[in-house]
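A.B. asks: sequence plus predicted model, see below.
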Amino acid sequence: MRMRIRQRMRRNRERSRERSEEDEERSREWSRKRIGSREGIRERSRERSEEDEERIRDEELEHGEELEQGLDQAEDEDQGEDEEEQERRTGKGVRR
């Protein structure tokens, strides 16, 4: 009788140890997946940030070029008006 009880207790301890080891392995695997997932999220976020920065830079360059063209056009118009005004004052303009 005592022998059976001891055998049963020994089997229960072994099963408990096996379950514990399985639980630890599952926990480690879950942690690895979670860490991998976080790293993947960080990488995607980093890629999005780089793409956003590049897009913003391109938009700023495009906007800057538009502003420069607008300024050049305004300067040309101002210069043309100044020349016309100068010609009117001096009376040396070509009359049509």
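C.D. replies: Looks like it arrived, so ask away. Residues are numbered from 1 along each chain as shown.
A.B. asks: CA only for contacts and neighbour counts going forward, please
C.D. replies: OK.
A.B. asks: for the residue nearest the centre of the chain, pull up the helix or strand it's in.
C.D. replies: Among the residues of the chain, the one closest to the centroid is Ser49, at 1.7 Å (CA atoms, centre = their mean). For Ser49, the element it lies in under DSSP states H and E is helix 2-90.
A.B. asks: let's bring in a second one:
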Amino acid sequence: MLDHVGEITKDVDRLVIRMDRAQKSVDAAKESLRMCQISMEKIQRRRFKLDLMEDDKSHLDSTSHRNQAQRNHLETPDPSLGLKQQELSMNG
């Protein structure tokens, strides 16, 4: 009977050790998952910032093109103004 109790005690000790190892594995997996979630959040924040920067750049590019077109239009002499100047100089 005592031998039987000794065997049961050894079995329980082995089970406790296995449970402890399993708990450590679970804890390590939870920590790994937490670190992955943190990394994912950082990546999402960077991606969001890059999307915002891309939107800003796109907006600036379109504004820059529009402003350049306006400047080009202003720098190009109006042909009708040239005729008016010629008429004034002929009349004046």
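C.D. replies: All right, it came through fine. Bear in mind that the values here come from a model prediction, so they are computed numbers and not experimental data.
A.B. asks: and the residue nearest to the centre of the first structure, how far is that from Arg42 of the first structure?
C.D. replies: Taking CA to CA, to the nearest Å as the measure, Ser49 of the first structure falls 10 Å from Arg42 of the first structure.
A.B. asks: mind checking what Arg46 of the first structure lines up with in the second structure?
C.D. replies: Matched across to the second structure, Arg46 of the first structure falls on Glu41, judged by TM-score structural alignment.
A.B. asks: quick revisit: what packs against the helix holding Ser49 of the first structure?
C.D. replies: The helices and strands touching helix 2-90 of the first structure, judged by 3 or more CA pairs under 8 Å, 6 or more residues apart in numbering; DSSP states H and E, number zero.
A.B. asks: three-state assignment of Arg95 of the first structure?
C.D. replies: For Arg95 of the first structure, the secondary structure call by DSSP: H, G, I helix; E, B strand; the rest coil comes out as coil.
A.B. asks: contacting residues for it?
C.D. replies: Contacts for Arg95 of the first structure were tallied using CA atoms under 8 Å, 6 or more residues apart in numbering; there are none.
A.B. asks: tally of neighbours for the match of Arg46 of the first structure?
C.D. replies: Counted with other CA atoms under 10 Å, residues neighbouring Glu41 of the second structure total 12.
A.B. asks: try Glu51 of the first structure
C.D. replies: The tally of other residues near Glu51 of the first structure (other CA under 10 Å) stands at 12.
A.B. asks: swap in Gln86 of the first structure?
C.D. replies: 13.
A.B. asks: any idea how far it is from Asp58 of the first structure?
C.D. replies: Gln86 of the first structure is 42 Å from Asp58 of the first structure, by CA to CA.
A.B. asks: quick one: the aligned residue in the first structure for Met53 of the second structure and Arg15 of the first structure, what's the gap?
C.D. replies: Here Met53 of the second structure is matched to Asp58 in the first structure, going by TM-score structural alignment. Here Asp58 of the first structure is placed at a distance of 64 Å from Arg15 of the first structure (CA to CA).
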